[in-house]
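Visitor: my questions concern the predicted model and sequence given below.
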Amino acid sequence: MAQHGVFFCIRAALPRLLETRGNIVNVSSVSGIGGDWNMSAYNAAKGAVTNLTRSLAMELGSKAVRVNAVNPSLTFTEMTGGLKDDAALMAKFAERIPLGRGAEPAEVADVIAFLASDDARFVTSVNLPVDGGLSASNGQPRVT
């Protein structure tokens, strides 16, 4: 499962991170903050990454290691490949995402780079939605 890979990667890197006072930026998902229809296993795995981020931030803060995560929504990658070609599905996403579209990988990468940089040197335990405003909604349909 995804959370196992994140855990084992952090465990392997931790000695060097402690030595260099480095930082960790996990990649979770908006699905780790709230639920999705018919995706309970994925939601549980991403929820584990989200809470691992919080817990490790508390444990490692006194050792000067920051731990944050990004929580993207729909991002167009090789894994989501054909979704972009499904006009009806993209219309449903556009209706739910205030910016009206999914993210390009570079848009998520830029936020990761910020969290890893010295510009974020006093930021830890953050699970930052990179979701075009999706998480602003309470789930009710758009009423005009």
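Guide: Received it, and whenever you're ready, just let me know what you need. Residues are numbered from 1 along each chain as shown.
Visitor: rest of the way, CA atoms for contacts and neighbours
Guide: Fine.
Visitor: what segments of this structure are strands?
Guide: For the chain, the strands defined by DSSP state E cover 23-27, 66-72, 127-130.
Visitor: now tell me what touches the longest one from outside.
Guide: So the one you mean is strand 66-72. Contact with strand 66-72 is made by 22-33, 50, 53-54, 56-57, 60, 103, 108, 111-112, 115, 121, 123-131, as judged by CA atoms under 8 Å, 6 or more residues apart in numbering.
Visitor: the same query, at a cut-off of 6 Å, please.
Guide: The contact list for strand 66-72 (CA atoms under 6 Å, 6 or more residues apart in numbering) reads 23-30, 53, 57, 124-131.
Visitor: now it against strand 23-27, angle please.
Guide: Counting by axes from the mean of the first three to the mean of the last three CA atoms, to 10 degrees, strand 66-72 lies at 20 degrees to strand 23-27.
Visitor: now find how far off-centre strand 66-72 is within its chain.
Guide: Distance of strand 66-72 from the chain centroid (CA atoms, centre = their mean, to the nearest Å) equals 6 Å.
Visitor: here's the one I want to compare it with:
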Amino acid sequence: MLSLQNKKAVITGAGSGIGRAMAVLFAKQGAEVIIIDLNDEQADETAAEITSNGGQASVFKCDVANHQAVLSVFEQISQLDILVNNAGIAHIGKADNTAEADFDKVMSVIVKGAYNCTYAAIPKLKANGGGVILNISSVAALVGITERFAYSTAKGAIRAMTMSVAKDYLGDNIRCNAISPARVHTPFVDGFLKKNYPDSIDEMFDKLSKAQPIGRMGQPDEVATLALYLCSNEAAFITGADYPIDGGFTSLI
């Protein structure tokens, strides 16, 4: 079960965190993984981890917000079965203190990036007889999170994009779903705490952990396991769905 043998999967933002966990797990299950990331050093580390365990991986350094650059990358991919739109950035701020440049950057990476990759992937998925698109959204698309105006807006667009793509390509055997994690313990969280709360890292880590009713943050591997299921043949009856993986955040608070 959950085999991705003979599948080719593109995962954006797979240099670290959730993206890396997905790339490693997908490769373990037999997929050839294509990593698209702006940070080629981190992407190379992910690829090295995969190949050292006998898997297949390749790396393309690319800014997913750049339409032509994305098209150029996808032109070099001969077969495509799975696209995971994971690349993203965060921003802290309310509507009245989010600078235009910051808003544009978040929207460009998260929303335009997912559009660019989806635009480039669909013809290849059609030629392949179908496939899977998985978007990494967020609980920020489902409930209000304080001081995450631009990020919440972008992830809300990702959720809507998921439903639109799922409906438009039913006849092409292309499934499209989303995952909406709550806070997941990634290097981003550690960097955020170190930068903003250098004198109270442990206290703030505990506070952020307890924001989830289950009492802790998620782990990248847990999100990766759900992603694996949704991209596998076992999930063939699932499309147009958004799965919270949030320790009860959206339903128990």
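Guide: Yep, it's here. Since the model is a prediction, treat every value here as computed from it, not as a measurement.
Visitor: just to revisit the earlier point, check the strands of structure 1 for me and report the most buried one.
Guide: Greatest average neighbour count among those goes to strand 66-72 (a mean of 25), per mean count of other CA atoms under 10 Å.
Visitor: with structure 2 overlaid, report how far it is off on average.
Guide: Strand 66-72 of structure 1, aligned to structure 2 and superposed, deviates on average by 0.4 Å (mean CA distance after the TM-score superposition for structure 1).
Visitor: where in structure 2 does that strand fall?
Guide: Counting by TM-score structural alignment, strand 66-72 of structure 1 pairs with residues 175-181 of structure 2.
Visitor: stretch 106-118 of structure 1 too?
Guide: Stretch 106-118 of structure 1 covers residues 221-233 of structure 2 once aligned (TM-score structural alignment).
Visitor: next: stretch 5-18 of structure 1.
Guide: Going by TM-score structural alignment: stretch 5-18 of structure 1 matches residues 113-126.
Visitor: give the buried residues for that stretch.
Guide: Within stretch 113-126 of structure 2, the residues that count as buried by 16 or more other CA atoms under 10 Å are 113-118, 120-122, 124-126.
Visitor: and these as TSV, adding distance to K61 of structure 2?
Guide: Shown next, in TSV, are those (distance: CA to CA, whole Å):
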residue	distance to K61 of structure 2
G113	14
A114	16
Y115	18
N116	15
C117	14
T118	17
A120	16
A121	17
I122	21
K124	20
L125	22
K126	25
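Visitor: out of these, which are inside helices?
Guide: Per DSSP state H, helices hold the following members of the buried residues of stretch 113-126 of structure 2: 113-118, 120-122, 124-126.
Visitor: and of the residues you listed, the nearest to G191 of structure 2?
Guide: The closest of these to G191 of structure 2 turns out to be G113 (CA to CA; 23.4 Å).
Visitor: distance check, that closest one against I36 of structure 2.
Guide: Distance, G113 of structure 2 to I36 of structure 2, by CA to CA, to the nearest Å: 11 Å.
Visitor: who touches both of these two?
Guide: Common contacts of G113 of structure 2 and I36, defined by CA under 6 Å, 6+ apart, are absent altogether.
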